[in-house]
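Participant: The amino acid sequence is not available; the structure is as follows:
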């Protein structure tokens, strides 16, 4: 049952200043793009660079697995970052946390670009690399929730989907940027030059991006919902404890929704396809620059359909958009490896673009969905922690699992089964949730927001809840 909207349960939404909306959208998109540029840059470099420069003494197969494990390791620390960011974000505000996470992520990425290799300093090289990756994971855990709430809580009711898509668009934009810069450096410093110094340039570029991000985010006002919470002095002392006590089932279901998207998405964002398609000892053996170009094109497609999903969800609802998206995503997964295994760069590009359509349609509406399902008092904690758990279940070790499946079965069919199963779990989870498009987000409507959005749990009679 959808939540009734309109005058029957809520006053008309506030008139949004177009200039402020554009400023918020730009700040969340650009800031998130910079954060995920840093995050995805590491994932791509893990299979292309770090397995040789930092983990080579382990041997080819083990080095590849460990490199991808280092990608997934950061996800373990994302919940810690999410818990702390959610706790302080619900108490101090969204804007401060976003500035802290941006600086943390950019600093770690810049230092990776300066890090010596195993041949220079021995075992200290992979240890320092893994430490900096953990810092990236800690930062990523707090970034997304703050960006989402800045976008959605500034938005008028009827535009939450499209404004909430702004930080979502920042994720494929980050992939587009990281893949694009790596591709450019592959041309500027081909072959051995790329391994010697070319890979470092994209990491060092992060220092410039930090300055840009700080400048853009500095001019954005705090979320109006948080300002109202602060004015009412209705901050919760232990928001994470309250979150799991009252909304544990919701957290699990929403984590599965994101996991259904993340497992397939991390075939490229986690670097698996890049490594699989360019491995000279493997069945594909394509050129690194060609594959990076294909990933860049697919990221552009992912960006477009992410924005489209946000727009569409404002008309047909978040839940319906997800259902359509997961069906299309499963079809894209079934087509992916048959196209990649042709060893044709054209078919590989087609496979990645087809997959990105479903990825976008199961991602663009996520900000609005999450924000509308959690009460105002625990919303930062709710969206941040849920996102981090979903990232672990779906994306953290997807490249490692795919690599292990390939090494043990000798076929990509096993990977396809794994990805379809994860997408099916996401589809099942969204079917168990109600759509609450347009529900009031302010703290004065907390009684309405606390009603269970999980089908079969709690009251479903939203219309009888009296507004304060």
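Facilitator: Structure's in. What do you need? What you see is a predicted model; the values in this text were computed from it and never measured.

Participant: contacts and neighbour counts: CA atoms only from here.
Facilitator: OK.

Participant: Now for residue 133, how many residues are close by?
Facilitator: 26 (other C-alpha atoms under 10 Å).

Participant: so it touches residue 110, yeah?
Facilitator: No: using C-alpha atoms under 8 Å as the test, residue 133 is too far from residue 110 to be in contact (11.4 Å).

Participant: any residues in contact with both of the two?
Facilitator: Where contact means C-alpha atoms under 8 Å, 6 or more residues apart in numbering, no residue is in contact with each of residue 133 and residue 110.

Participant: any idea what residue 140 is structurally, helix, strand or coil?
Facilitator: Following DSSP: H, G, I helix; E, B strand; the rest coil, residue 140 is assigned to helix.

Participant: what's the closest non-adjacent residue to it?
Facilitator: Spatial nearest neighbour of residue 140, excluding adjacent residues (C-alpha to C-alpha, 6 or more residues apart in numbering): residue 78 at 6.3 Å.

Participant: ok, which stretches of the stretch 1-150 of the chain are helices?
Facilitator: 18-45, 51-53, 60-92, 94-114, 118-121, 124-154 (DSSP state H, counting those that start in this stretch).

Participant: and here's the other structure:
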């Protein structure tokens, strides 16, 4: 770190401005919340609105499938966004890209609230919506990765797990906001809801965008990026990532897989299974998921803090091993109880312990897998690739497995266990990462710095 020049008569050298912990936490929490508020908002609208006023078809099933196909598109385009903006984040800085992705992602969501209906413009309605969905996905492809890196690179090396958990908590805050706002507007009479009510949640994004933008504009660049950028080296983040950090990228994809699978089972598949297969009230699944989401928000920073005490690997393994062991009891509680209480217990435990332990330390763990020169590129691309491969496909796979098993869920449990085994093997092979020097510019230097607790 540069120090003030104390020589009499010499010009003073200003210390670089550092960000407050509160400011960084707020910036990453709110931005991540906006990302997933926008993303889950579309999923809800696809089920309730877009299949009726945008993707119009005489066959309701075809219309619904078309609406959900565009939902999946958002996942599949995100790796491209991770690669494009990850590269720019390694070249231009974390802060600039976080502001850019915020505007792209939020702007697309606001415009979705203004999309005309099929009756108004015909085929152009689905075309416009698809384009906006793709733009939203590209912007979102670097939001979590950038927020995670920004939080971790600004934190005390001994508190990276805790501070890095705020973007993770933002994911579940965004989900709660989306479900809450939509729950309010769906109370409108159906004709008013379909005419204008559904647009309100999308347009309300402007409030979160303004708040997040004001916070992010006030922050300085991370000290780690400033240190790496000051070196006399022409950065080539994409080439460096694919040439030198392939192992870290593969490890990330595998470690991300169980979290994606377990999360998608709880947040997407299980509600449809409870209502469709178990013939329970439509409110049972959403209510249990909402409570599980709230509990997970509290658990995430606790598990992040625990990873600062005992290491990333043990905490990640707790979540993966628990999720594997709980895969069968999870469905026993849901199917055997066929009542709100056991269903809620199953979802709260799966999300609170399983996802909490896997997702809480994730920002710190993933950031410590990569060198300073290509961290944004490697992390954002790999994480979103894992999302495209597993998060976007898990609900469809689970439905197919239930059908293949004649209505039973045992194959879904096996699927969860298999995903957890992949993650467990990856985390065991990589080893501990806590305390690595984030400004390291080679993989050998990065690994050798494990436990040094230097930035």
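Facilitator: Good, I have the coordinates. These numbers come from a predicted model, not from an experiment.

Participant: Please report how far residue 135 of structure 2 lies from residue 78 of structure 2.
Facilitator: 9 Å (C-alpha to C-alpha, to the nearest Å).

Participant: between these two, who's got more neighbours?
Facilitator: Using other C-alpha under 10 Å as the criterion, residue 135 of structure 2 and residue 78 rank with residue 78 on top: 28 against 22.

Participant: what separates the more buried one from residue 115 of structure 2, distance-wise?
Facilitator: Taking C-alpha to C-alpha, one finds residue 78 of structure 2 at 22 Å from residue 115 of structure 2.

Participant: which SS state does residue 438 of structure 1 fall under?
Facilitator: Residue 438 of structure 1 ends up coil, using three-state DSSP.

Participant: Next, count neighbours for it.
Facilitator: Neighbour number of residue 438 of structure 1 under other C-alpha under 10 Å is 23.

Participant: That one matches what in structure 2?
Facilitator: Alignment note: residue 438 of structure 1 maps to residue 435 in structure 2; criterion TM-score structural alignment.

Participant: for residue 248 of structure 1, same thing?
Facilitator: Counting by TM-score structural alignment, the partner of residue 248 of structure 1 is residue 246.

Participant: ok, so what distance separates that match from residue 239 of structure 2?
Facilitator: Residue 246 of structure 2 is 11 Å from residue 239 of structure 2, by C-alpha to C-alpha.

Participant: and if you look at residue 333 of structure 2?
Facilitator: 48 Å.

Participant: ok, the two, which is more surrounded?
Facilitator: residue 333 (18 against 13).

Participant: so residue 209 of structure 1 makes contact with residue 34?
Facilitator: Yes: look at residue 209 of structure 1 against residue 34 with C-alpha under 8 Å: they come within range, at 6.4 Å.

Participant: the more surrounded of these two?
Facilitator: Using other C-alpha under 10 Å as the criterion, residue 209 of structure 1 and residue 34 rank with residue 34 on top: 26 against 21.

Participant: Let me know whether residue 37 of structure 1 touches residue 175 as I believe.
Facilitator: Yes: counting by C-alpha under 8 Å, residue 175 is a contact partner of residue 37 of structure 1 at 5.9 Å.

Participant: Would you state the helices of the stretch 301-450 of structure 1 in chain order?
Facilitator: 318-340, 345-361, 366-373, 379-391, 398-409, 413-431, 446-449.

Participant: Which of those has the highest mean neighbour count?
Facilitator: helix 379-391 (a mean of 29; mean count of other C-alpha atoms under 10 Å).

Participant: Can you get me a residue count around the match of residue 248 of structure 1?
Facilitator: For residue 246 of structure 2, using other C-alpha under 10 Å, the count is 15.

Participant: Using CSV, please lay out the helices of the stretch 1-150 of structure 1 together with distance to residue 218 of structure 1.
Facilitator: Below are the helices of the stretch 1-150 of structure 1 laid out as CSV (distance: least, C-alpha to C-alpha, whole Å):
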stretch, distance to residue 218 of structure 1
helix 18-45, 9
helix 51-53, 38
helix 60-92, 16
helix 94-114, 8
helix 118-121, 39
helix 124-154, 13
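
Participant: Out of those, the one nearest residue 399 of structure 1 is which?
Facilitator: helix 60-92 (6.3 Å; C-alpha to C-alpha).
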